[in-house]
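>>> below is the sequence, then the predicted model.
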Amino acid sequence: MERPRLLQSVLGCFGAASGLKENPPKSTAAPIGCSNDFLAVVVPLLPCPLGRLPCSYLGLPLSIRKPRKAELQALLDKLASKLPFWKGRLMTREGQLVYVQAVMTASVVYHLALDVDPWFIKDVDKL
């Protein structure tokens, strides 16, 4: 079935505004709270297959619920692995501060898009 012109127009406008292009083979649509009747009408119009939540987008877990402690602990472990303790002894204090500001701050800000508990932020500060 050929996609309707409206959908093509919306995707074209999005591409023109953002500089991005659609890539249907790498894309999925994850419906949230949709009835089967609605999906039966919409799915044939989509240029990509259906996916399910939870999923990952650019390494960030996407879900309709708050992340569990085990998931946040995995993120904390990932952040800790970016702190090479043996290299820290070889860097000056100023070099350590630059590293933390450049690498750790960017990683934490990226993951704070999640709804995290205060314990997660305290553990990141301890790192």
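The structure has been received and is ready for your questions.

>>> going forward, measure contacts and count neighbours with C-alpha atoms only.
Noted.

>>> which helices and strands sit right next to the host helix or strand of Ala74?
Per DSSP states H and E, Ala74 falls inside helix 69-81. Contact analysis of helix 69-81 by 3 or more CA pairs under 8 Å, 6 or more residues apart in numbering; DSSP states H and E lists helix 118-126 as its packing neighbours.

>>> off-centre distance for the helix it packs on?
20 Å (CA atoms, centre = their mean, to the nearest Å).

>>> got the angle for it vs helix 69-81?
For helix 118-126 against helix 69-81, the angle by axes from the mean of the first three to the mean of the last three CA atoms, to 10 degrees is 10 degrees.

>>> check which helices and strands helix 118-126 sits against.
Against helix 118-126 (3+ CA pairs under 8 Å, 6+ apart) you get helix 69-81.

>>> buried residues in the helix or strand just after the helix it packs on?
Going down the chain from helix 69-81, the next helix or strand is helix 85-88, by DSSP H and E. Buried residues in helix 85-88, counting neighbours by 16 or more other CA atoms under 10 Å, are absent.

>>> putting a second one here so we can go through both:
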Amino acid sequence: MEYLRNVKMILRCFEMASGLRINFHKSCVVKVGKGRHSEDCWADVLKCQKAMLTVTYLGLPLGARPSAKVFWDPVINRIEKRLAPWKRKFLNKGERLTLIKTSPL
């Protein structure tokens, strides 16, 4: 329990030193491996949620195999969605007509 209080105190010191604020309601505790403490205890002390691996952090899944194709599918889909409007701007009139005709409603 003392270790958990120290972690929380370190996080509070970070807040004061940086001027940033940690939103514990949006944060989560993820247990990795086998330890003495349960994630329930951590979540209660830190006032945050529990989560299991695989967790998404900065848009990438943590705890998954990056060598697997499935790992990169969400990243590729997100990039394709962002590129689609940009690509449309640089199409000539004939290419735009083809795109409009072939796109689903």
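Great, that's in hand. Values in this document were obtained by computation on a predicted structure and should not be read as measured data.

>>> average offset between the helix holding Ala74 of structure 1 and structure 2?
Compared with structure 2 after fitting, helix 69-81 of structure 1 deviates on average by 2.1 Å (mean CA distance after the TM-score superposition for structure 1).

>>> so which bits of that helix are buried?
Leu72, Leu75, Leu76, Leu79.

>>> just tell me what the first one corresponds to in structure 2.
Looking back up the chat, that one is Leu72 of structure 1. In structure 2, the residue paired with Leu72 of structure 1 is Trp72, using TM-score structural alignment.

>>> in structure 1, which residue is closest to the centre?
Residue closest to the average C-alpha location in structure 1 (CA atoms, centre = their mean): Leu60, at 2.7 Å.

>>> and the gap between it and Leu20 of structure 1?
When distance is defined by CA to CA, to the nearest Å, Leu60 of structure 1 is 20 Å away from Leu20 of structure 1.

>>> what's the end-to-end length of stretch 30-42 of structure 2?
This stretch, stretch 30-42 of structure 2, spans 9 Å end to end (CA to CA).

>>> who touches it?
With contacts defined as CA atoms under 8 Å, 6 or more residues apart in numbering, stretch 30-42 of structure 2 is touched by Leu4, Val29, Lys50, Ala51, Met52, Leu53.

>>> for my notes, confirm Ser67 of structure 2 occurs in a helix.
No - with DSSP: H, G, I helix; E, B strand; the rest coil as the criterion, Ser67 of structure 2 is located in coil rather than a helix.

>>> from Asp73 of structure 2, how far off is it?
Separation of Ser67 of structure 2 from Asp73 of structure 2 (CA to CA): 12 Å.

>>> and for Phe24 of structure 2?
Distance from Phe24 of structure 2 to Asp73 of structure 2, by CA to CA: 29 Å.

>>> next one: Leu20 of structure 2
33 Å.

>>> cool, Arg88 of structure 2 as well?
Relative to Asp73 of structure 2, and taking CA to CA, Arg88 of structure 2 is found at 22 Å.

>>> check Arg12 of structure 2 too.
If you go by CA to CA, the gap between Arg12 of structure 2 and Asp73 of structure 2 works out to 37 Å.

>>> same question for Val7 of structure 2.
35 Å.

>>> one more: Leu11 of structure 2?
34 Å.
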